[in-house]
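Undergrad: Generate a structure from the sequence data that follows.
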Amino acid sequence: MSVIELENVSRAFTVSSRTGLRRTRREVRAVDGLSFTVEPGEVVGYIGPNGAGKSTTIKMLTGILVPTGGTIRVAGVDPSRNRMKLAKRIGVVFGQRTTLWWDLPLKDSFAVLQKMYGVPRARHAENLATFVELLNLGDLLDVPVRQLSLGQRMRGDIAAALLHDPEIVYLDEPTIGLDIISKARLREFLAEVNKERGTTIILTTHDLDDIEALCSRVMVIDHGRQVYDGTLAGLRASQSAPRTLVVDLASSLPAITVDGATVTKVDGPRQHLTFPTSTSAAPLVAQIAANYPLVDLSVAEPTIESIIARLYTAATPTP
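TA: As a prediction, this is how the structure comes out:
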C-alpha cells in the first residue's frame, strides 16, 4: 500500500490588497489539482522554483495545513485529522526552522525528543550512537544549539528527525550551509538510512546534486501543478536538451564545420559543439578526425540544471 496518496489536492489562500481607499481580495492557488502516490522506501526529489507550492504541499502532508480540496492520506490516515498520531510516524526538517531547543546543549534536545516520542531508552541510545558517528556530531553534543553553525545545526536537526524511527521523512534543503565534504557525507548517511531502514524520504532542494545522488524519482512542480513525475533519465529525455562535444585541436582555428552539430564556443584550440541528444556522437567524431587536427575530445551530457530550466520555461504560462 502506498505510504503517501494525494488525489486532486488544492490549497488556496486569500490575499488582500489596497488601492487608495479600496481594499480588494483575491484567491491564490498555491497547489492546484495535485495527484500522486509514494511507495514505501522510495526516495523522491520534490523540486520547483520558489513559490511553486513545494512547502505548501509538505505542510499539508504533515497536517499543518488543511487542503482546500481533494484528499490526502499519509501512512493510512488523514494528516490534518490525525496530527498527533501521525507525528510519531514521520520526521520533518523544515529548512532553516530548527526543531531543537535553542538554549539547550544538543544532547539535551535529543533527550527531550526521546521523552516526547516515547522511544525506548535502549533504542534511543542505539540510534543516537549511530547518528552521532555517521553525522560527526560527537564534538557538538555539549554545545548549545544557538552556538552551532547552520551546517552543524542542520546535521543535528536531521538526527533529531530520525531518532524515533519514522517511516517517512520530509527534508527541506538538508545540505544547506554544508561544505562539499559534509554534503557528501550527509548524502551517504541518507542513502544508508534509506537502504538499511527502508525509510521513505521526500526531499525538497535547490541543490540538484542532492537529487542526482539520492533520488530514484523526481517530481517537478510549478505554479502549484505537477509538470513532471518520473526518473532523472526520463526527465532528460523529455526535454531533448542538447549534448555538448568538447573538441581539443592541435592549434587554434576558426569555428569548425561539422554536419549535425553547431559550434557554440571557441576558446583557443578548444571548441564546444552542441548536438541533439538523440544523435550518436560517433559520426561527428569521425568527421572531425578526418578533417581537423584532433588531439582530444569528450562528450558532456546536459546538466540537470539546464534540463530543469527548460522544463520551467515550457511550463510557465504565456502572459
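Undergrad: only C-alpha atoms for contact and neighbour calcs from this point on.
TA: Fine.
Undergrad: For Asp165, which three-state class applies?
TA: coil (DSSP: H, G, I helix; E, B strand; the rest coil).
Undergrad: Can you tell me how far it is from Val43?
TA: 16 Å (CA to CA, to the nearest Å).
Undergrad: Compare neighbour counts for these two and give me the winner.
TA: Per other CA atoms under 10 Å, whichever of Asp165 and Val43 has more neighbours is Val43, with 25 against 19.
Undergrad: Enumerate every residue touching the more buried one.
TA: Contacts for Val43 (CA atoms under 8 Å, 6 or more residues apart in numbering) come out as 194, 200-203, 214-217.
Undergrad: Lys183 belongs to a strand?
TA: No - counting by three-state DSSP, Lys183 falls outside a strand, being helix.
Undergrad: In PyMOL, select just the buried ones from the contacts of Val43.
TA: Filtering these down to the buried ones (16 or more other CA atoms under 10 Å) takes a single PyMOL command:
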select buried, resi 194+200+201+202+203+214+215+217
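Undergrad: quick one: which of the contacts of Val43 sit in helices?
TA: 194, 214 (DSSP state H).
Undergrad: Show me where the stretch 51-200 of the chain has its helices.
TA: Using DSSP state H, counting those that start in this stretch, the helices found in the stretch 51-200 of the chain span residues 54-61, 83-87, 106-117, 121-134, 150-162, 180-197.
Undergrad: Would you format those helices as CSV with distance to His223 included?
TA: Formatted as CSV, these follow (distance: least, CA to CA, whole Å):
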stretch, distance to His223
helix 54-61, 10
helix 83-87, 27
helix 106-117, 36
helix 121-134, 37
helix 150-162, 28
helix 180-197, 29
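Undergrad: you'd agree Ile177 is up against Leu150?
TA: Not quite, residue 177 is Gly, not Ile. Yes - taking contacts as CA atoms under 8 Å, Gly177 lies within contact range of Leu150: 5.6 Å.
Undergrad: other SSEs contacting the helix or strand containing Ala233?
TA: Element membership of Ala233 [criterion: DSSP states H and E] is helix 232-239. Packing partners of helix 232-239 (3 or more CA pairs under 8 Å, 6 or more residues apart in numbering; DSSP states H and E): helix 304-315.
Undergrad: okay, the angle between the helix it packs on and helix 232-239?
TA: 50 degrees (axes from the mean of the first three to the mean of the last three CA atoms, to 10 degrees).
Undergrad: How about residues contacting helix 304-315?
TA: In contact with helix 304-315 (CA under 8 Å, 6+ apart) are residues 49, 208, 222, 227, 235-236, 239, 241.
Undergrad: let's see this one next to it:
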Amino acid sequence: MIEVQEVGRTFTISRRTGLLRRERRVVHAVQNLSFTVRAGEFVGYLGPNGAGKSTTIKMLTGILAPSSGRIQVAGLDPARRRTALARRIGVVFGQRTTLWWDLPLRDSFELIRHLYKVDRVAFKRRLDELTELLGLGEFLRTPVRQLSLGQRMRGDITAALLHDPRVLVLDEPTIGLDVVSKAAMRGFLRSLNAERGTTVLLTTHDMGDIERLCHRVMLIDHGRLAFEGGIDDLRATAPEESSIEDVVARLYARGAQAPDQ
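TA: Model (predicted):
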C-alpha cells in the first residue's frame, strides 16, 4: 500500500553571516530511505524531533516532492497525483485541525462531503456509523471552537474517514488527550484496522500508542531508518514509559549504527 524506495529530501537554508553576506547550506531531512507498508498493516513510524518524520509524511501525502527516489501510495505517485490520492487516503495532524473553526461540527462534515464528492446516501451511512462509534452525537451542532481537545480530535478522525480511505496517516492523534479520551481513541483505531482492514501509518511520541496499536515499527533518526521490527523487538529495547529519544539512545548503546550527523 505504501512503497518508499531510496528516497531523499534536501532543503537549502540561508542565514545572514554579515551585513551584506548570507551563507547557504544544504540540510538532508531524509536520506536514502526505503520501506514498505502492506495493505491492512498498522505501522508505527517513530523518531525524535527533527528526525525527518514530518518531511516523510508530507512526501507521502504529496505536500512535498522527494529530491530523489520513488514513492507510491495506494498505487499513485503522491507528488504527481495529489488530488487523486486525496480520495484514497485520510490524514490527521494532532496539532492542526481540518475542521472549520466557527462552524458546527456537522456543517464541517457536510463541506468535506462536497470537497470529496461523496454520495449523499453513502455519506449519511458513514457519518452515522462514525458518530456512534466515536460518541459524537451530542456535539454535532457545536461549533468546533467550543469543543474540547478530545472532542475535536474525534471530529478530525471522522472527517478523515468520511470518504472511506484505504490508507489513514496519523500524526500524533492522541497528543494532549486525557487518559479516558486516549483509551477511547486507541480502541477505535484498533477496531478500524481490525474490522475494516484500513492501512494505518502512525507517528507518535507516545510509547503507549505503539505498544497497544502497532503490528510493526520503524524508527527514523537524522533522516535515515535506524530500526525496523516487531513490537517485541522494540519492547526488548526499552520499557513502555521510555521516550522516543530514550529508545534511540538504547538502540545505539546495543550496537546499532548511528546515522551520520
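Undergrad: Which of the contacts of Val43 of the first structure sits closest to Val74 of the first structure?
TA: Among the contacts of Val43 of the first structure, Thr200 lies closest to Val74 of the first structure (CA to CA), at 11.4 Å.
Undergrad: wait, doesn't that closest one sit right on Asp165?
TA: No - taking contacts as CA under 8 Å, Thr200 of the first structure lies outside contact range of Asp165: 11.1 Å.
Undergrad: since we're on Thr131 of the second structure, how many residues are nearby?
TA: With other CA under 10 Å as criterion, Thr131 of the second structure counts 18.
Undergrad: swap in Leu34 of the first structure?
TA: If you count neighbours by other CA under 10 Å, Leu34 of the first structure ends up with 19.
Undergrad: Can I take it that it is in a helix?
TA: No - counting by three-state DSSP, Leu34 of the first structure falls outside a helix, being strand.
Undergrad: And it, what's its match in the second structure?
TA: With TM-score structural alignment as the matching criterion, the partner of Leu34 of the first structure in the second structure is Leu33.
Undergrad: wait, what's in contact with that match?
TA: Here Leu33 of the second structure is in contact with 4-8, 223-225 (CA under 8 Å, 6+ apart).
Undergrad: what would these look like in JSON lines with neighbour count and distance to Val247 of the second structure?
TA: Formatted as JSON lines, the contacts of Leu33 of the second structure follow (neighbours: other CA atoms under 10 Å; distance: CA to CA, whole Å):
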{"residue": "Val4", "neighbour count": "20", "distance to Val247 of the second structure": "24"}
{"residue": "Gln5", "neighbour count": "15", "distance to Val247 of the second structure": "25"}
{"residue": "Glu6", "neighbour count": "15", "distance to Val247 of the second structure": "24"}
{"residue": "Val7", "neighbour count": "21", "distance to Val247 of the second structure": "24"}
{"residue": "Gly8", "neighbour count": "23", "distance to Val247 of the second structure": "24"}
{"residue": "Gly223", "neighbour count": "27", "distance to Val247 of the second structure": "16"}
{"residue": "Arg224", "neighbour count": "23", "distance to Val247 of the second structure": "15"}
{"residue": "Leu225", "neighbour count": "23", "distance to Val247 of the second structure": "14"}
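Undergrad: Nearest to Val37 of the second structure among those?
TA: Lowest distance from Val37 of the second structure to these (CA to CA) belongs to Val4, with 9.0 Å.
Undergrad: Pro66 of the second structure versus the closest one, what's the distance?
TA: Distance of Val4 of the second structure to Pro66 of the second structure, computed by CA to CA: 10 Å.
Undergrad: now do Val167 of the second structure
TA: Per CA to CA, Val167 of the second structure is found 20 Å from Pro66 of the second structure.
Undergrad: between these two, who's got more neighbours?
TA: A direct count of neighbours by other CA under 10 Å for Val167 of the second structure and Pro66 places Val167 higher, at 26 against 22.
Undergrad: Show the contacting residues for the more buried one.
TA: Listed by CA under 8 Å, 6+ apart, the contact set of Val167 of the second structure reads 1, 74, 88-90, 198-201.
Undergrad: what number of residues lie near Ile221 of the first structure?
TA: 23.
Undergrad: So it lies in a helix, does it not?
TA: No - per three-state DSSP, Ile221 of the first structure lies outside any helix segment and is strand.
Undergrad: what sits against it?
TA: Contact analysis of Ile221 of the first structure by CA under 8 Å, 6+ apart lists 46-49, 52-54, 227-228.
Undergrad: Considering those residues, which is situated nearest to Ala159 of the first structure?
TA: Nearest to Ala159 of the first structure among the contacts of Ile221 of the first structure: Tyr46, at 21.1 Å, using CA to CA.
Undergrad: mean distance, the helix or strand hosting that closest one to its aligned residues in the second structure?
TA: According to DSSP H and E, Tyr46 of the first structure maps onto strand 43-47. Superposed on the second structure, strand 43-47 of the first structure shows a mean distance to its aligned partners of 0.5 Å (mean CA distance after the TM-score superposition for the first structure).
Undergrad: Buried residues, that strand. List them.
TA: 43-47.
Undergrad: again with stretch 231-251 of the first structure
TA: For stretch 231-251 of the first structure, by 16+ other CA under 10 Å, it's 231-232, 235-236, 239, 241-249.
Undergrad: try stretch 241-254 of the second structure
TA: Neighbour-count burial for stretch 241-254 of the second structure flags 243-244, 247-248, 251 (criterion: 16+ other CA under 10 Å).
Undergrad: Just give me how far it sits from the chain centre.
TA: Relative to its chain's centre, stretch 241-254 of the second structure lies at 21 Å (CA atoms, centre = their mean, to the nearest Å).
Undergrad: now do stretch 224-244 of the second structure
TA: Its chain's average C-alpha position is 18 Å from that of stretch 224-244 of the second structure, according to CA atoms, centre = their mean.
Undergrad: Quick check, Gly63 of the first structure in contact with Lys85.
TA: No - Gly63 of the first structure lies out of contact with Lys85 (CA under 8 Å); the separation is 10.7 Å.
Undergrad: Please identify which of the two sits among more neighbours.
TA: Using other CA under 10 Å, the more surrounded residue of Gly63 of the first structure and Lys85 is Gly63, with 21 against 11.
Undergrad: Look up how far Val92 of the first structure lies from the more buried one.
TA: For Gly63 of the first structure relative to Val92 of the first structure (CA to CA), the value is 12 Å.
Undergrad: now Thr204 of the second structure, nearest residue through space, not along the chain?
TA: Spatial nearest neighbour of Thr204 of the second structure, excluding adjacent residues (CA to CA, 6 or more residues apart in numbering): Glu172 at 4.7 Å.
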